[in-house]
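In: Provided below for reference: sequence and predicted model.
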Amino acid sequence: MTNILAINAGSSSLKFKLFLHDENKEEAINLVSKGTISEITSESSSFSAKIISSDTKTTKSLQTITHEKAFNHIISYLLETIIKSKDQIKYIVHRVVHGATETQEFILRSDPTTPRALSKLDSLSELAPLHNHVSVLIIKSCLKELPNSTNYAFFDTLFHQSIPPHVYTYALPFEKAKQKRIRKYGFHGISHSYVTKIAANYLGIDWNDDDTKFISLHLGSGASVCAVKGGKSINTTMGLTPLEGLPGATRSGSIDPSAIFHLSSKARKCEESHHSVEKQFHLTEAESILNHDSGFKGLCGLSNFGDITKSIHNATEGNENQERAKLTFNIFVNRIVNYIGSYFVELEGNISALIFTGGIGENSKELRESVTDKVECLGFPKVDKEKNENVEGSFKKGDDVVEISNRTKGKSRVLVVETNEEKEMVNQLIAKI
């Protein structure tokens, strides 16, 4: 039996899942514990975790901590509750947002080649300043605290390396863009890979067959759409950075590039951010506005999509707040369905399923219904209201796929799949060891 620790580092959070794998049975993977440390570097940091078998839960407020201290806290928790020594953790898998054009995972051990590999990962921090440097810090902590474990870094960009040149190339001066590595990379690849495999299994079709086609909607505070054919990404909405494509909680999504210069006279100036991770990279005023002050937050002052839908239906609020919440909701739906239409054409129709996933995709029944109503003209069925309203309950019962439509004609289905990036990394690891 092998303990595998999965780490998912965010700009201000650190999630973990501990899995137990029976090496004699390839598919025998059991989740033992999971938890999150949120609001890292703030005064309101908190830790929450649970042991799956007993449903024992732990919650704790923490003083302002760094990502390294957050990782140490997780290891201390595991030693106190589940494992007897650090050496019991044989493998650690890490979600790393940006891997540029890497075509395989990084393997990192306590050996002389590791500093060079980490330096390569850290060099991509200019492309993903909120994430990559944090991942490097966590990997360094793992190498220090668990020197006998083997670390695997899995990249969100890896799944999208199958995107063809005419899709990933921007219409910019060619040689200069190539020199500076400016192209579409795509993100959420681990999630898109996982949910389309789960959907194919649910439908009883071969994920790798060219007739298997999915449009995957990973909708959360960061959101992206992906067109998947034969188990390969052929297009996705995020680009050089996670900023391109759909709007998010605080990101603008795709806009006219000139808009930012009309919005802010200081857009060209580099200013040191108040965020500790960003201080090293000196984001321009433009990048700060587009990444932190735009999206849902910029439109209506709310960054949580659940709060936006509540505001729409809350009659006690002022009319202006409701109208701006409705505008935000409608903008998000509009951008989503525009990409669905585009990818429907790119995949040449006959879509196996439209997949909703991510925090919003899995939890917003209003959004799912609005989107499917708009794309009915493409052959997607409308949602069954009862099924759509009971998605969360189905997940709580242990289902990882919920079909929210009654399929009466045509091929396409509408599914909600609970994403699990940590399990996808573990699955990929087991396939390699």
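Out: Nice, thanks for sending it over.
In: going forward, measure contacts and count neighbours with C-alpha atoms only.
Out: Will do.
In: buried ones in stretch 204-224?
Out: 207, 212-224 (16 or more other C-alpha atoms under 10 Å).
In: again but with stretch 249-269, I slipped
Out: By 16+ other C-alpha under 10 Å, the buried positions in stretch 249-269 come out as 249-254, 260, 267.
In: Going by distance to residue 416, which of those residues wins?
Out: residue 249 (20.8 Å; C-alpha to C-alpha).
In: Using the three-state scheme, assign that closest one.
Out: Three-state assignment for residue 249 (DSSP: H, G, I helix; E, B strand; the rest coil): coil.
In: just residue 344 next, same as before
Out: Of the three states, residue 344 takes helix under three-state DSSP.
In: now do the one 10 residues further on
Out: Remark: residue 354 carries the secondary structure label strand [criterion: three-state DSSP].
In: Now do the same contact list for it.
Out: Contact analysis of residue 354 by C-alpha atoms under 8 Å, 6 or more residues apart in numbering lists 214-217, 380, 412-415.
In: one more time with 7 Å, if that's ok
Out: Neighbour list for residue 354: 214-216, 413-415 [criterion: C-alpha atoms under 7 Å, 6 or more residues apart in numbering].
In: Now the two most distant members of those residues.
Out: 216 and 413 (12.0 Å).
In: Restricted to helices, list the contacts of residue 354.
Out: Under the assignment DSSP state H, those contribute nothing to helices.
In: can you list the residues you listed in CSV and add distance to residue 315?
Out: Below are these laid out as CSV (distance: C-alpha to C-alpha, whole Å):
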residue, distance to residue 315
214, 38
215, 35
216, 34
413, 35
414, 32
415, 32
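In: Which of these fall in strands?
Out: 214-216, 413-415 (DSSP state E).
In: where do the strands sit along the stretch 251-400 of the chain?
Out: Taking DSSP state E, counting those that start in this stretch, the strands of the stretch 251-400 of the chain run over residues 353-357.
In: whoops, I mixed them up, the stretch 51-200 of the chain
Out: In the stretch 51-200 of the chain, the segments counted as strands under DSSP E, counting those that start in this stretch are 56-61, 89-96, 106-108, 150-155.
In: Name the nearest residue to the spatially most central residue of the chain, sequence neighbours excluded.
Out: Central residue of the chain (C-alpha atoms, centre = their mean): residue 188, 4.3 Å from the mean position. By the measure of C-alpha to C-alpha, 6 or more residues apart in numbering, the closest residue to residue 188 outside its immediate chain neighbours is residue 156, 5.3 Å from it.
In: let's bring in a second one:
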Amino acid sequence: MSVVLVINSGSSSLKYSLVDVEREAELAGGLIERIGQQSGTVSHTVRVVARPGETVPAMLDVRHSDERPIADHGEAFDVMLQQFAAHGPDLAGHPPVAVGHRVVHGGARFFEPTPITPLVEINIDELSVLAPLHNPANLAGIRAAKAAFADVPHVAVFDTAFHQTLPPAAYTYAIDAEVARNHRIRRYGFHGTSHKYVSEAAAAFVGRPLDGLRQIVFHLGNGASVTAVDGGRSVETSMGFTPLEGLVMGTRSGDIDAAVVFHLARRGGLGTDQLDALLNKRSGLLGLGGSNDMRDILARRDAGDETASLAYDVYIHRLRAYAGAYIAQLGGVDVISFTAGVGENAAAVRADALATLGFMGVRVDADRNAERGAGTRRISADDSSVEVLVVPTDEELEIARQTLSAI
């Protein structure tokens, strides 16, 4: 049995998934939130998956919820184990052969899934200077998991690793080279596990070799990024030194003239922390349209709300700009895929993002695009020279696969 426990540890949360890699099925998953606060929340979902030859009726996912104080990540792991014991599946009957950990930042050091040793932990900690909101939380989860699962290997899967194939021209910023080198300033890219999973799933769906495809993958969620994938390798991506750069996102500004920061500091009196909060937490769709939820923006735009319409137009304008730039970098494109919450569910976003690419032979079929369904599906017209797909991402499965490959 190839069961892997996947852990995504945040500063005040713990997301987990028990994955049967051989069957590509999640057996159970859960989310523990508000760790360290007065009252935490616990959600555990058990999935019933058909074995080969079996027929299982739909709607068998069973969700269990609870509220209780959870002091730290160590206690969160105890709560997780209690959920498995109380609601299943029984970990004795489905023992994980390894634990895979999502780690946001691997810098330029980690370019593949890596078994976690004391030296790797030191490196993850040292790289916290590049991801102060994420790596310390990831490390807390690793240490708690190693205490709970001491007898199995633990593997770090880095968000940045897929983008280690970026050429120097793509990852280098045009600033003083010595300053950049001393402070490790370069484009790193993020959402790597999603972009890798989607690009490989898209190639399998269209039935063409991955190494012969030029792809653009739009990962559009509350955080959003786009990657140009040439022959299975990331060659350009929108997020940069941090996840702030690139597309308009739920609460992040994406691309902005750096001099705006200087102006707001000098003339607006904003300090470093205030500027950080402005661009990361109070910008994007929220800053422009009053909501970070694309569903709200679309509903208000359709009702004639001008602020929501502007927010949507800016969002689409940025998508088109990146699509055009990446087609130029790739010298054409064979497959364009949309994934994550907005990418998988907002038909209007998909249609409008590609509406100006008719000159490239990109044609979206309106009926296919409007249909909702599970699994990968084609939304391009039969006469489109570019395959346009919706590919539901599965970062937990990708992390589990990479974890097994590392051990």
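Out: Noted; the coordinates are in hand. Nothing here was measured: the structure is a model prediction, and the numbers come from that model.
In: Of the ones in strands among the contacts of residue 354 of structure 1, which is the nearest to residue 93 of structure 1?
Out: Using C-alpha to C-alpha, residue 216 comes nearest to residue 93 of structure 1 of those, at 23.9 Å.
In: which residues touch that closest one?
Out: By C-alpha under 7 Å, 6+ apart, the contact set of residue 216 of structure 1 is 192, 225-227, 354-356.
In: Residue 399 of structure 2 too?
Out: Contact analysis of residue 399 of structure 2 by C-alpha under 7 Å, 6+ apart lists 6, 100, 157.
In: Would you confirm that it belongs to a helix?
Out: Yes: membership of residue 399 of structure 2 in a helix is supported by three-state DSSP.
In: Per the alignment, name the residue of structure 1 opposite it.
Out: In structure 1, the residue paired with residue 399 of structure 2 is residue 425, using TM-score structural alignment.
In: quick revisit: so the residue nearest to residue 188 of structure 1 touches residue 98, yeah?
Out: Yes: between residue 156 of structure 1 and residue 98 there is a contact at 6.2 Å, judged by C-alpha atoms under 7 Å.
In: When the two are compared, which one has more neighbours?
Out: The residue with more neighbours, out of residue 156 of structure 1 and residue 98, is residue 98; 29 against 23, by other C-alpha atoms under 10 Å.
In: For the residue mapped onto the more buried one from structure 2, give me its contacts.
Out: Per TM-score structural alignment, the equivalent position to residue 98 of structure 1 in structure 2 is residue 105. Each residue near residue 105 of structure 2 by C-alpha under 7 Å, 6+ apart is listed here: 127, 131, 135, 158-160.
In: just to revisit the earlier point, go through the buried residues of stretch 204-224 of structure 1 and say which is closest to residue 420 of structure 1.
Out: Nearest to residue 420 of structure 1 among these, with distances taken as C-alpha to C-alpha, is residue 218, at 11.6 Å.
In: contacting residues around the closest one?
Out: Residues near residue 218 of structure 1 by C-alpha under 7 Å, 6+ apart: 224-225, 356-358, 361.
In: so how far is residue 21 of structure 1 from it?
Out: For residue 218 of structure 1, the distance to residue 21 of structure 1 equals 28 Å [C-alpha to C-alpha, to the nearest Å].
In: residues contacting the residue mapped onto residue 295 of structure 1 from structure 2?
Out: By TM-score structural alignment, residue 295 of structure 1 lines up with residue 284 in structure 2. Each residue near residue 284 of structure 2 by C-alpha under 7 Å, 6+ apart is listed here: 248-253.
In: Now render those residues as a markdown table, adding distance to residue 312 of structure 2.
Out: Listed next are these as a markdown table, based on distance: C-alpha to C-alpha, whole Å:
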| residue | distance to residue 312 of structure 2 |
| --- | --- |
| 248 | 10 |
| 249 | 11 |
| 250 | 11 |
| 251 | 13 |
| 252 | 14 |
| 253 | 13 |
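In: ok, the residues you listed in structure 1: which stay?
Out: Here is what carries over to structure 1 from the contacts of residue 284 of structure 2, by both residues aligned by TM-score structural alignment, their matches' C-alpha atoms under 7 Å: 248-253.
In: all helices for the stretch 201-350 of structure 2, in order.
Out: With DSSP state H, counting those that start in this stretch as the criterion, the stretch 201-350 of structure 2 has helices at 258-266, 272-281, 284-289, 294-302, 306-330, 340-345, 347-354.
In: any chance of those helices in CSV, plus distance to residue 83 of structure 2?
Out: Formatted as CSV, the helices of the stretch 201-350 of structure 2 follow (distance: least, C-alpha to C-alpha, whole Å):
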stretch, distance to residue 83 of structure 2
helix 258-266, 46
helix 272-281, 33
helix 284-289, 35
helix 294-302, 33
helix 306-330, 40
helix 340-345, 27
helix 347-354, 37
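In: Out of those, which gets nearest to residue 403 of structure 2?
Out: Once the helices of the stretch 201-350 of structure 2 are compared by C-alpha to C-alpha, helix 340-345 is nearest, at 22.1 Å.
In: residue range for the closest one in structure 1?
Out: The aligned range for helix 340-345 of structure 2 is 358-363, by TM-score structural alignment.
In: quick one on the thing from earlier: out of the ones in strands among the contacts of residue 354 of structure 1, which is nearest to residue 105 of structure 1?
Out: Relative to residue 105 of structure 1, the closest of those is residue 216; by C-alpha to C-alpha it sits at 22.8 Å.
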